[in-house]
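*Asks:* this one's sequence-less:
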């Protein structure tokens, strides 16, 4: 398994592969890999000759310094896990901050037709500037044919699609279903930091989303939102930050349902000091 830390060497190697007719899939990650990441890698391997997996904890997309410091970094375990999938067709890119940013670790300013102001953008100022900056740079380094992103970060997925559209980037963006634990909790690198009590309580998030989907069939968005808020007030271990039902195209909260539009419910919850997000398609 080839492992690069230098973007110039990686780009040169990928250029040789593409010159020989190979297609390149790409899975950008911040490490602490789990089965959700592996599902993205496997999708990439089915559709491409080679898959590049980047492992880089990107400082510009953290609005909370403590979250950045505490984010798990498990490179050796990540490499070992990827070897169980395929040793020959996976390339690892694990750069330093300097290799990505040089001496200037800061975000470029982006606009994404307003998608960046909703939900996560409203609660995490500057987050999507950081996401846009790192994803655009990685696309320029890796030059993949296809890139794979999980629908757990659905707003991020839509923003990356908009990034590709607005900047005319030659990569196909593939959204992949949310990978869940047996009890329904969406897979996340942050799950490993949950206390025993909070891990036991956290499946309540997905159970509530399932119930909200059922209610949305006959109730208004406002009614469903009020119901979700009332459920979390009864849940002592989990603190609801937001629950929003939004149009998937604009990500704006729905005021009145339309049969011509598709909707998704988005949720952010604190389990102690660990922030968990999830979402579900409603129609």
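*Replies:* Sure, I can see it. Not measured: the values here are computed from a predicted model.
*Asks:* contacts and neighbour counts: CA atoms only from here.
*Replies:* Noted.
*Asks:* show me what contacts residue 99?
*Replies:* By Cα atoms under 8 Å, 6 or more residues apart in numbering, the residues touching residue 99 are 5-7.
*Asks:* ok, and the closest non-adjacent residue to residue 57?
*Replies:* Distances taken as Cα to Cα, 6 or more residues apart in numbering put residue 30 closest to residue 57, at 4.6 Å, once the chain neighbours are dropped.
*Asks:* Show me which of the contacts of residue 99 is closest to residue 126.
*Replies:* Using Cα to Cα, residue 7 comes nearest to residue 126 of those, at 25.4 Å.
*Asks:* And the closest one, how close does it get to residue 60?
*Replies:* Distance, residue 7 to residue 60, by Cα to Cα, to the nearest Å: 19 Å.
*Asks:* Would you map the strands across the chain?
*Replies:* Counting by DSSP state E, the chain has these strands, from start to end: 2-4, 24-29, 50-55, 90-93, 146-150, 172-176, 238-247, 263-271, 274-281.
*Asks:* Please render these as CSV that adds distance to residue 102 and mean neighbour count to the earlier fields.
*Replies:* Listed next are the strands of the chain as CSV, based on distance: least, Cα to Cα, whole Å; neighbours: other Cα atoms under 10 Å:
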stretch, distance to residue 102, mean neighbour count
strand 2-4, 17, 15
strand 24-29, 19, 24
strand 50-55, 17, 25
strand 90-93, 16, 22
strand 146-150, 24, 21
strand 172-176, 27, 17
strand 238-247, 36, 20
strand 263-271, 33, 21
strand 274-281, 30, 20
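*Asks:* Dump those to TSV, plus distance to residue 215.
*Replies:* Shown next, in TSV, are the strands of the chain (distance: least, Cα to Cα, whole Å):
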stretch	distance to residue 215
strand 2-4	48
strand 24-29	35
strand 50-55	39
strand 90-93	43
strand 146-150	25
strand 172-176	25
strand 238-247	12
strand 263-271	12
strand 274-281	13
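*Asks:* Which among the ones you listed is found nearest to residue 78?
*Replies:* Using Cα to Cα, the nearest of the strands of the chain to residue 78 is strand 50-55, at 8.6 Å.
*Asks:* take a look at this one as well, against the first:
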């Protein structure tokens, strides 16, 4: 059986990927019968250190880790080219193996969206702010494919990256609303030494644009550090971040929002919030965010120190 072992409790190295729902569920049936805890790391491939952090989180908390690799066509907008999304399946498999993934799920599009597919999951108002306004239908595609993966894998925990802050909020709301028995774990953003958030889209950046893209994290981290030092005025925090971002070609949004409801936070910051940005550097759209709360202060100091050392 591809990707399975007769000794699931000790299986840590996938011999092959599962390409069908049937083969994956056959493997998982044995694992569940053995009482093992299953974690899911959903990805679109072209894996990097951020994905490795998600896998590490699952391996630490679960007996079995399933990593899915599926470029989901339904979350691409009319001006986004599906065929241009970066792919490196062989490298993806190697990262999964070395990180301790138990099962790799690499379905074809027809496996996830068979002929005659009609039903989608429509997220509510939580999908509208931030990227929702810029990418109509995107979060419908995300909610639909994640729901399908949840139904296929039936994980105990699922791991997502904080960099996709809005996506995490949509999925958490969906899990609550649909009474899905899954714990959603958000893993902190992984950054390069100069502060740039790891992203598959970074591969689109030219060398010059790669250097310019640093201004996004520089602005966010400066505002986070100021919050840690006592600044609470939302307009000043946003202005402080914006001052670093003059090198972007188009700033789609830079907003300070409630960390749960995603509503703008005017005046004084008196609750956990997120400072979120989306911008084009060259032709590449990048997103990033930082959390502004007491727990984020030490992380801000550490990342800012790393950035200054690399500058």
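*Replies:* Cool, got the structure. Here the structure is a predicted model, which is why all the values come from computation and not from measurement.
*Asks:* For the aligned residue in the second structure for the residue nearest to residue 57 of the first structure, give its distance to residue 190 of the second structure.
*Replies:* Residue pairing (TM-score structural alignment): residue 30 of the first structure is matched to residue 44 of the second structure. To residue 190 of the second structure, residue 44 of the second structure is 17 Å away according to Cα to Cα.
*Asks:* where along the stretch 101-250 of the second structure do the helices fall?
*Replies:* Applying DSSP state H, counting those that start in this stretch to the stretch 101-250 of the second structure gives helices spanning 109-112, 131-134, 138-153, 165-177, 207-212, 214-228, 234-242.
*Asks:* By how much does the third one deviate from the first structure on average?
*Replies:* Which is helix 138-153 of the second structure. Its matched residues in the first structure lie on average 0.4 Å from helix 138-153 of the second structure after superposition (mean Cα distance after the TM-score superposition for the first structure).
*Asks:* and for that helix, what are the contacting residues?
*Replies:* Here helix 138-153 of the second structure has contacts from 21, 24-25, 28, 40, 42, 66, 72-77, 112, 120-123, 127, 132, 167, 170-171, 174, using Cα under 8 Å, 6+ apart.
*Asks:* Near the equivalent of residue 182 of the first structure over in the second structure, how many other residues are there?
*Replies:* Aligned by TM-score structural alignment, residue 182 of the first structure pairs with residue 193 of the second structure. The number of residues packed near residue 193 of the second structure is 16, by other Cα atoms under 10 Å.
*Asks:* May I have the residues that are in contact with residue 193 of the second structure?
*Replies:* 306-307, 310.
*Asks:* So which of these are in helices?
*Replies:* 306-307, 310 (DSSP state H).
*Asks:* Just among those residues, which is most surrounded?
*Replies:* residue 307 (20 neighbours).
*Asks:* With adjacent residues omitted, what lies nearest to that residue?
*Replies:* Leaving out its chain neighbours, the residue that sits closest to residue 307 of the second structure by Cα to Cα, 6+ apart is residue 194, at 4.4 Å.
*Asks:* Isn't the one you found up against residue 216?
*Replies:* No - counting by Cα atoms under 8 Å, residue 194 of the second structure stays clear of residue 216, with 11.0 Å between them.
*Asks:* So these two - more neighbours on which side?
*Replies:* A count of neighbours by other Cα under 10 Å puts residue 216 above the other of residue 194 of the second structure and residue 216, at 30 against 20.
*Asks:* what's the counterpart of that one in the first structure?
*Replies:* So residue 216 of the second structure corresponds to residue 205, using TM-score structural alignment.
*Asks:* who are the neighbours in contact with its match?
*Replies:* Contacts of residue 205 of the first structure (Cα under 8 Å, 6+ apart): 185, 269, 278.
*Asks:* Please apply the same query to residue 231 of the second structure.
*Replies:* When the contact criterion is Cα under 8 Å, 6+ apart, the partners of residue 231 of the second structure are residue 237.
*Asks:* aligned partner of it in the first structure?
*Replies:* Under the alignment (TM-score structural alignment), residue 231 of the second structure pairs with residue 218 in the first structure.
*Asks:* any idea how far the alignment partner in the first structure of residue 140 of the second structure is from residue 120 of the first structure?
*Replies:* With TM-score structural alignment as the criterion, residue 140 of the second structure lines up with residue 129 in the first structure. Distance check for residue 129 of the first structure against residue 120 of the first structure: by Cα to Cα, it reads 12 Å.
*Asks:* Out of the contacts of residue 205 of the first structure, flag the one nearest to residue 263 of the first structure.
*Replies:* Taking those together and measuring to residue 263 of the first structure by Cα to Cα, the closest member is residue 278, at 14.2 Å.
*Asks:* My read is that residue 185 of the first structure contacts residue 206, right?
*Replies:* Yes - between residue 185 of the first structure and residue 206 there is a contact under Cα under 8 Å: 6.3 Å.
*Asks:* out of those two, which sits in the busier spot?
*Replies:* residue 185 (23 against 20).
*Asks:* quick one on the thing from earlier: may I see the ones in helices among the contacts of residue 193 of the second structure organised as JSON lines, with distance to residue 158 of the second structure added?
*Replies:* As requested, these are arranged in JSON lines below (distance: Cα to Cα, whole Å):
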{"residue": "306", "distance to residue 158 of the second structure": "29"}
{"residue": "307", "distance to residue 158 of the second structure": "30"}
{"residue": "310", "distance to residue 158 of the second structure": "33"}
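*Asks:* Report how many residues lie close to the equivalent of residue 57 of the first structure over in the second structure.
*Replies:* Alignment note: residue 57 of the first structure maps to residue 71 in the second structure; criterion TM-score structural alignment. Neighbours of residue 71 of the second structure under the rule other Cα under 10 Å: 21.
*Asks:* How about residue 225 of the first structure?
*Replies:* By other Cα under 10 Å, neighbour count at residue 225 of the first structure equals 18.
*Asks:* ok, it touching residue 242?
*Replies:* No - with contact defined as Cα under 8 Å, residue 225 of the first structure and residue 242 do not form a contacting pair (9.4 Å).
*Asks:* related to what we said a few turns ago, please tell me how far the match of residue 57 of the first structure sits from residue 126 of the second structure.
*Replies:* 24 Å.
*Asks:* swap in residue 35 of the second structure?
*Replies:* For residue 35 of the second structure, the distance to residue 126 of the second structure - Cα to Cα - is 35 Å.
*Asks:* Over to residue 240 of the second structure?
*Replies:* Distance, residue 240 of the second structure to residue 126 of the second structure, by Cα to Cα: 27 Å.
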